[in-house]
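A.B. asks: this one's structure only:
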């Protein structure tokens, strides 16, 4: 049986999320064997049917040469610093929109390309240990399988250029390459009321306790 991620306080966080908004606005695969196979960028709308099973990620759920992305929790005033592996870490009080990018081909495949957002990028999570600190921002409508396998491998690169995230020289097979992207406030979504922030704080605190328990 696969390990999977249960989002802390999913019902509460779902209430914090703004209505669906196209904060990921586009993308493309520009080179590599994925490009030669006709791979393209696909913006997923949760719930989605492109994966098997539906609305799942993290364990060979796509098996296509495409690059996928979907929006997670949007426009949250975070209560504490969110660690990143590239770029600037959002700090307490910053309004953050979270996004998930996946490259999950059937066999070893290379890819370079980009993803565009409707607001500037703060930073990017690329390493397994960094994902846990922001999992309270995961989309409650998605099942995240094999959370311990998330991230990029040696040689996979990302670059931030304003509202564009460049993906350079990715090579993936099983279970695929994944990054989480934090952007600034999305102009197409509403900011949640301050009264709702304690629920997010509780979710992030719960993840912190879980992380410390696993280390013990």
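C.D. replies: Everything's here; your move. Bear in mind that the values here come from a model prediction, so they are computed numbers and not experimental data.
A.B. asks: drop to CA atoms for contacts and neighbour counts, all remaining ones
C.D. replies: Noted.
A.B. asks: show me the longest helix that occurs in the chain.
C.D. replies: Using DSSP state H to define each element, the chain has its longest helix at helix 197-215.
A.B. asks: and what about the residue nearest the centre of the chain, helix, strand or coil?
C.D. replies: Nearest to the mean C-alpha position of the chain, counting by Cα atoms, centre = their mean, stands residue 100 at 2.1 Å. What DSSP: H, G, I helix; E, B strand; the rest coil gives for residue 100 is strand.
A.B. asks: check contacts around it.
C.D. replies: Residue 100 sits next to 69-72, 178-181 when contact means Cα atoms under 8 Å, 6 or more residues apart in numbering.
A.B. asks: picking up where we left off before, just how off-centre is the longest helix of the chain within its chain?
C.D. replies: When C-alpha coordinates are averaged (Cα atoms, centre = their mean, to the nearest Å), helix 197-215 and its chain have centres 18 Å apart.
A.B. asks: same question for stretch 137-147.
C.D. replies: How far stretch 137-147 lies from its chain's middle: 9 Å, per Cα atoms, centre = their mean.
A.B. asks: over to stretch 138-148?
C.D. replies: Stretch 138-148 has its C-alpha centroid displaced from the chain centroid by 10 Å (Cα atoms, centre = their mean).
A.B. asks: alright, now check it against this:
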């Protein structure tokens, strides 16, 4: 399991979050990736909304497809992006909450195919398991706040194996250049 708590000031790209309403007893948790852990297929089973930073400030060597946002559904080659993973892995529950980033959101990978195609941006100690089951389930919603482009809202109903997305932001001013 990952170390939870204050983030390393050199990689403060997920700034925080909050669950506004839910059927469980969870809270927002930012995971640190300096120690290995597994994510996917019911290995957390809590009511928490989780987020962690993946690769930061990477110049894309190819266009990447996104399911939400982007320009014509993609983020162009040569764009500098920071990658983040957001998930809810409960047995059962519904929550509405948000995650704040330190840079505007460019796009979101929310389907298994787009998550698989962007795994090259993970580069952490995280082991992604049951990757064919990642993404959002029917009835789940994510959106970028219309008044704050650095805030991602989620309305997720958790069930096995959970809800998983990858969020791409502009270059993160809080992360070291990779």
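C.D. replies: Alright, I've got the coordinates. Just so it is clear, the structure is predicted and the values come from calculations on it, not from any experiment.
A.B. asks: returning to that earlier point: the residue nearest to the centre of the first structure maps to what in the second structure?
C.D. replies: In the second structure, the residue matched to residue 100 of the first structure (TM-score structural alignment) is residue 85.
A.B. asks: excluding sequence neighbours, find me the nearest residue to the residue nearest to the centre of the first structure.
C.D. replies: Leaving out its chain neighbours, the residue that sits closest to residue 100 of the first structure by Cα to Cα, 6 or more residues apart in numbering is residue 180, at 4.6 Å.
A.B. asks: looks to me like that neighbour is in a helix.
C.D. replies: No. Assigned with three-state DSSP, residue 180 of the first structure falls outside any helix and is strand.
A.B. asks: and it, what pairs with it in the second structure?
C.D. replies: Aligned partner of residue 180 of the first structure by TM-score structural alignment: residue 166.
A.B. asks: number of residues surrounding that match?
C.D. replies: Neighbourhood size, residue 166 of the second structure [other Cα atoms under 10 Å]: 27.
A.B. asks: verify the stated contact: it with residue 68.
C.D. replies: No. Using Cα atoms under 8 Å, residue 166 of the second structure is not in contact with residue 68, being 10.5 Å away.
A.B. asks: mutual contacts of the two, please.
C.D. replies: Shared contacts of residue 166 of the second structure and residue 68, defined by Cα under 8 Å, 6+ apart, comprise 108-110.
A.B. asks: highest neighbour count among those residues?
C.D. replies: Neighbour counts for those (other Cα under 10 Å) peak at residue 108, which has 29 neighbours.
A.B. asks: by contact count, what packs against the longest helix of the first structure?
C.D. replies: For helix 197-215 of the first structure, the packing partners by 3 or more Cα pairs under 8 Å, 6 or more residues apart in numbering; DSSP states H and E come out as helix 10-16.
A.B. asks: what's the helix it packs on aligned against in the second structure?
C.D. replies: Against the second structure, helix 10-16 of the first structure falls on no residues (TM-score structural alignment).
A.B. asks: and for the helix or strand just after that helix, what are the contacting residues?
C.D. replies: Per DSSP states H and E, helix 10-16 of the first structure leads on to strand 24-31 as the next helix or strand towards the C-terminus. If you take Cα under 8 Å, 6+ apart as the criterion, strand 24-31 of the first structure is touched by 35, 39-43, 66-67, 69-71, 99, 111-118.
A.B. asks: mean deviation of strand 24-31 of the first structure from the second structure?
C.D. replies: Here the mean offset of strand 24-31 of the first structure against the second structure after fitting is 0.5 Å, by mean Cα distance after the TM-score superposition for the first structure.
A.B. asks: which parts of that strand are buried?
C.D. replies: Buried residues in strand 24-31 of the first structure, counting neighbours by 16 or more other Cα atoms under 10 Å, are found at 24, 26-30.
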